[in-house]
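S.K.: Sequence first, predicted model second:
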Amino acid sequence: MHRVIARSASTSAESTTTQPCCSSASPHVHQDSSPLKGRFVLPAAEWQQLLASHPGKSPEEVLFSLITPASKLARPPISGYHVGAVALAGSGNVYVGVNIEFPGTALNNSIHGEQYLLVNCLHAGESSIRALAVSAAPCGHCRQFYSEIKDADDLEFIFGKDARPKFLNDLLPERFGPADLQDEPFPLLLEQQSNSVAWSPEAEAAMAEAGRRGDSAFAQAAGEALAEAQKCYAPYTRCHSGAAIITTSGGVHSGGYIESAAYNPSMSPFHAAVVAAVTAGGLPDGYGQIREVVLAERPDAPVQHAANIRLLLQAVAPAARLTVLPTRKA
């Protein structure tokens, strides 16, 4: 275990009704008068009301109309290019995804709008996605990322000048996917995962010390990081890991590692936790509101996230602390 860099002294209240919308690293907050109202999820009942208020329009066309307000929630301080993605999930809820960029870091740390969307659905417990509308044609990176989900071939992609659905086989024919790396069937992304992960004795000692200090936020973050590792999607390397962000207002937001058969499109647990934080309104004034990141990962795993997270924090949240809690196979 190692802890680096001091705590941030600033504080800020978290919000769930308004969201940042700017191309800067410290985005301003805008009021959204669209059906989304600055939210990253539109409940099923509101979606049905929206459909009823647009007679003569198909669900795909109405979904397509939400792209513009969704894109205003993006955080692209490097490119200035706002991506909005909107999906109708199996539950009937509609979810939003946007692109996220980290100034002062390599471009491959960016979160693509379609990636954000899939993680948003995952965090909400969705098991399927019916249709996805996005600002522009998904890049190859995202097409590959969506190859990991159950029923990937049935997912409708909507983009371009019309709302005519396209499918993954159209966008990525003869693709490399999960079946190319695994001979036996296994739970795909959005299906339930159960990984045998537990704390090491060193991590248990750190947890006990946190309890003696009365650090409830750290205890919650550590618990969530472990839970994320236990349910993360890492079928190829089995390097199960999870992370939790503690904000300066005391909020805790977590995410788990998500692998791709193509490796490069994989998403770190920190990036997944950033999605959770932005979705919940936990970082309204930018990444400087990250007070601490708690990472749960196996110290002997061939895939490690601590070094990259440390570099990211040095660039976007230099006052934040990184705590790595080692795990073991349960």
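M.R.: It's in.
S.K.: going forward, measure contacts and count neighbours with C-alpha atoms only.
M.R.: OK.
S.K.: Mind naming the longest helix for the protein?
M.R.: helix 216-231 (DSSP state H).
S.K.: Report the buried residues of that one.
M.R.: By neighbour count on 16 or more other C-alpha atoms under 10 Å, the buried set for helix 216-231 is 217-231.
S.K.: so what does it touch, helix or strand wise?
M.R.: strand 197-199, helix 201-213, strand 242-247, strand 252-256, strand 290-297 (3 or more C-alpha pairs under 8 Å, 6 or more residues apart in numbering; DSSP states H and E).
S.K.: What angle do strand 242-247 and it make with each other?
M.R.: Here helix 216-231 runs at an angle of 150 degrees relative to strand 242-247 (axes from the mean of the first three to the mean of the last three C-alpha atoms, to 10 degrees).
S.K.: Give me the contacts around helix 216-231.
M.R.: 192-199, 207, 210-211, 240-246, 250-257, 294-297, 325 (C-alpha atoms under 8 Å, 6 or more residues apart in numbering).
S.K.: again, but for stretch 100-117
M.R.: With C-alpha under 8 Å, 6+ apart as the criterion, stretch 100-117 contacts 25, 74-78, 83-87, 95-99, 134, 138, 142, 145, 271, 275, 311-312, 315-316.
S.K.: With stretch 268-280 instead?
M.R.: Contacts of stretch 268-280 (C-alpha under 8 Å, 6+ apart): 14-16, 39-40, 111, 116, 119-120, 123, 241-245, 252-258, 283-284, 293, 295, 305, 309.
S.K.: you'd agree A306 is up against V324?
M.R.: Yes - contact criterion C-alpha atoms under 8 Å: A306 and V324 qualify, at 7.1 Å.
S.K.: Can you check which residues contact both of these two?
M.R.: By C-alpha under 8 Å, 6+ apart, the residues touching both A306 and V324 are L295.
S.K.: Just to be sure, A273 is in a helix?
M.R.: Yes - A273: assigned to a helix according to DSSP: H, G, I helix; E, B strand; the rest coil.
S.K.: burial of it, as a residue count?
M.R.: 27 (other C-alpha atoms under 10 Å).
S.K.: how much space is there between it and A330?
M.R.: In this view, A273 and A330 are 24 Å apart by C-alpha to C-alpha, to the nearest Å.
S.K.: could you dump the helices and strands packed on helix 216-231 to a markdown table with distance to L171 and mean neighbour count?
M.R.: Converted to a markdown table, these look like this (distance: least, C-alpha to C-alpha, whole Å; neighbours: other C-alpha atoms under 10 Å):
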| stretch | distance to L171 | mean neighbour count |
| --- | --- | --- |
| strand 197-199 | 36 | 21 |
| helix 201-213 | 45 | 14 |
| strand 242-247 | 31 | 30 |
| strand 252-256 | 27 | 29 |
| strand 290-297 | 35 | 30 |
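S.K.: adding another structure so you can compare the two:
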Amino acid sequence: MSPNKLQDPALLQALQQVLFTEQVPHMLNSAQSAALCKQLSCSVLELAERMLPLAASFAVTPKSHFNVGAIAIDTQQQLFLGANYELAYGPLTGSLHGEQSAIFNALSHQASSIESLVINAAPCGYCRQFMNELENAKDLQIRFNQQNYRLPQLLPESFGPGDLGITAPLHHLALSDAHKPSDFAKASYAPYSHTQSAMFAYQGDKLLAWSCYIENVAFSPSLSPLLTLLSQLNLNHLSLDKVERFELWEHNDNRFSFKQELQNFAEYSEKPMTHHGYSKT
């Protein structure tokens, strides 16, 4: 984002002094967020609120033209940016919401428990349901329009993982020992279908971004690995021009596949894709 679009020169200057770059960050670690809060004399929540235009600058919205910026804050006071991403072709369901983008960004970096989400617009019901999958959903703080809410206030009498007998809701992804592509697929959070799927974007042999499947108890808000992958590319300032091929890794016994979804996008973007199956070991 250019300085004249940010309209917050103090924040822009502080970011440059702390990060030593003019590039919009996709996350801030604990030390960086603490340094910025000290320099700007603000709290972490206030910092996140000021950074919402930065988060929204990552939005890709060819259909709605409504840019949502969201920032997830974990218990270590790390900030993870996210934005909505819409596919230019196909039905309206081909879209990733800003809150989902921020949450996956946090999960992919093995963040500690997410304690707050700061958003530049009121979250839709779809996103409120997606947030309800988190392990600490009852204590999750949501801030928008300069007001703080707890998720149960925004989603009363909710339907959650416990209603389908899930005793271990979404907390983190099992990435500590992830080395092979199949390891990232196995890290999928899929307690309802037990589906294991992960997508990767490569430039030559260089991995540019990855994603895995995330389910929701209400099924519909489950997170498409394709949309998450495209969001992760965007958050890392990587255009599709950089991508030379896509890969999809899935367990051979999955109840359904994301192969057609990725193939449709590969044809649209004129990028090659390969599909790999694996068995449990």
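M.R.: Arrived safely. Computed from a prediction, not measured in an experiment: that's the story for all the values here.
S.K.: Could I get the TM-score for this pair?
M.R.: The TM-score (TM-score structural alignment, normalised by the length of structure 2) is 0.85; 265 aligned residues with a C-alpha RMSD of 2.5 Å.
S.K.: Find the helix or strand that L322 of structure 1 is a member of.
M.R.: strand 321-329 (DSSP states H and E).
S.K.: Helix, strand or coil: sort out G125 of structure 1 for me.
M.R.: Three-state assignment for G125 of structure 1 (three-state DSSP): coil.
S.K.: Give me the aligned partner of it over in structure 2.
M.R.: Counting by TM-score structural alignment, G125 of structure 1 lines up with Q110 in structure 2.
S.K.: What residue, apart from its backbone neighbours, is nearest its match spatially?
M.R.: H172 (6.4 Å; C-alpha to C-alpha, 6 or more residues apart in numbering).
S.K.: How are the strands of the stretch 101-250 of structure 2 distributed by residue range?
M.R.: 114-119, 141-144, 147-150, 197-203, 206-212, 245-251 (DSSP state E, counting those that start in this stretch).
S.K.: any residues touching the fifth one, and which ones?
M.R.: With C-alpha under 8 Å, 6+ apart as the contact definition, strand 206-212 of structure 2 has outside contacts at 108, 184-185, 187-188, 196-202, 225-226, 228-229, 232-233, 238, 243.
S.K.: So which bit of structure 2 is the strand holding L322 of structure 1 matched to?
M.R.: Using TM-score structural alignment, strand 321-329 of structure 1 pairs with 272-280 in structure 2.
S.K.: And for stretch 261-275 of structure 1?
M.R.: Under TM-score structural alignment, the match for stretch 261-275 of structure 1 is residues 217-231.
S.K.: Just checking the distance from that stretch to the centre of its chain.
M.R.: 9 Å (C-alpha atoms, centre = their mean, to the nearest Å).
S.K.: Could I get the buried residue list for that stretch?
M.R.: 217-218, 221-231.
S.K.: Over to stretch 122-139 of structure 2?
M.R.: P123, C127, R128, Q129, F130, M131, N132, E133, L134, E135, N136, A137.
S.K.: Identify the residue of structure 1 aligned to the fifth one.
M.R.: With TM-score structural alignment as the criterion, F130 of structure 2 lines up with F145 in structure 1.
S.K.: nearest to L168 of structure 1, of the helices and strands packed on helix 216-231 of structure 1?
M.R.: In terms of C-alpha to C-alpha, the element of those nearest to L168 of structure 1 is strand 252-256, at 24.8 Å.
S.K.: Next, the mean deviation of the closest one compared to structure 2.
M.R.: Compared with structure 2 after the fit, strand 252-256 of structure 1 shows a mean deviation of 1.6 Å (mean C-alpha distance after the TM-score superposition for structure 1).
S.K.: For the stretch 51-200 of structure 1, which segments count as helices?
M.R.: 59-65, 67-71, 113-123, 140-145, 168-171 (DSSP state H, counting those that start in this stretch).
S.K.: Turn the buried residues of stretch 122-139 of structure 2 into a markdown table, including distance to N145 of structure 2.
M.R.: Output for the buried residues of stretch 122-139 of structure 2, formatted as a markdown table (distance: C-alpha to C-alpha, whole Å):
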| residue | distance to N145 of structure 2 |
| --- | --- |
| P123 | 11 |
| C127 | 16 |
| R128 | 16 |
| Q129 | 20 |
| F130 | 20 |
| M131 | 18 |
| N132 | 21 |
| E133 | 24 |
| L134 | 23 |
| E135 | 25 |
| N136 | 23 |
| A137 | 20 |
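S.K.: Pick out the most distant pair among these.
M.R.: Among the buried residues of stretch 122-139 of structure 2, the pair separated by the greatest distance (C-alpha to C-alpha) is P123 and E135, at 18.7 Å.
S.K.: Report the buried residues of stretch 13-32 of structure 2.
M.R.: For stretch 13-32 of structure 2, by 16+ other C-alpha under 10 Å, it's A14, L15, V24, P25, H26, M27, L28, Q32.
S.K.: I meant stretch 140-156 of structure 2, not that one.
M.R.: Those would be L140, Q141, I142, R143, F144, L151, P152, L154, for stretch 140-156 of structure 2 by 16+ other C-alpha under 10 Å.
S.K.: Name the nearest residue to the aligned partner of the last one in structure 1, ignoring sequence neighbours.
M.R.: Right, L154 of structure 2. Alignment note (TM-score structural alignment): L154 of structure 2 maps to L171 of structure 1. Leaving aside its sequence neighbours, L171 of structure 1 sits nearest to R143 (C-alpha to C-alpha, 6+ apart; 7.1 Å).
S.K.: now do L155 of structure 2
M.R.: R128 (6.6 Å).
S.K.: Now for the one you found: which residues touch it?
M.R.: L151, L154, L155.
S.K.: hmm, try it at 10 Å
M.R.: E99, Q100, A122, A137, I142, L151, P152, L154, L155, S158, P221 (C-alpha atoms under 10 Å, 6 or more residues apart in numbering).
S.K.: Out of those, flag the one nearest to G165 of structure 2.
M.R.: The closest of those, once distances to G165 of structure 2 are taken by C-alpha to C-alpha, is S158, at 14.6 Å.
S.K.: how many neighbours does the closest one have?
M.R.: Neighbours around S158 of structure 2, by other C-alpha under 10 Å: 13.
S.K.: I figured it was touching Q129, is that so?
M.R.: Yes - between S158 of structure 2 and Q129 a contact is recorded at 8.1 Å, counting by C-alpha atoms under 10 Å.
S.K.: Give me the common contacts of these two.
M.R.: Joint contacts of S158 of structure 2 and Q129 (C-alpha under 10 Å, 6+ apart) are L151.
S.K.: A266 of structure 2 is in what secondary structure piece?
M.R.: Going by DSSP H and E, A266 of structure 2 is in helix 259-269.
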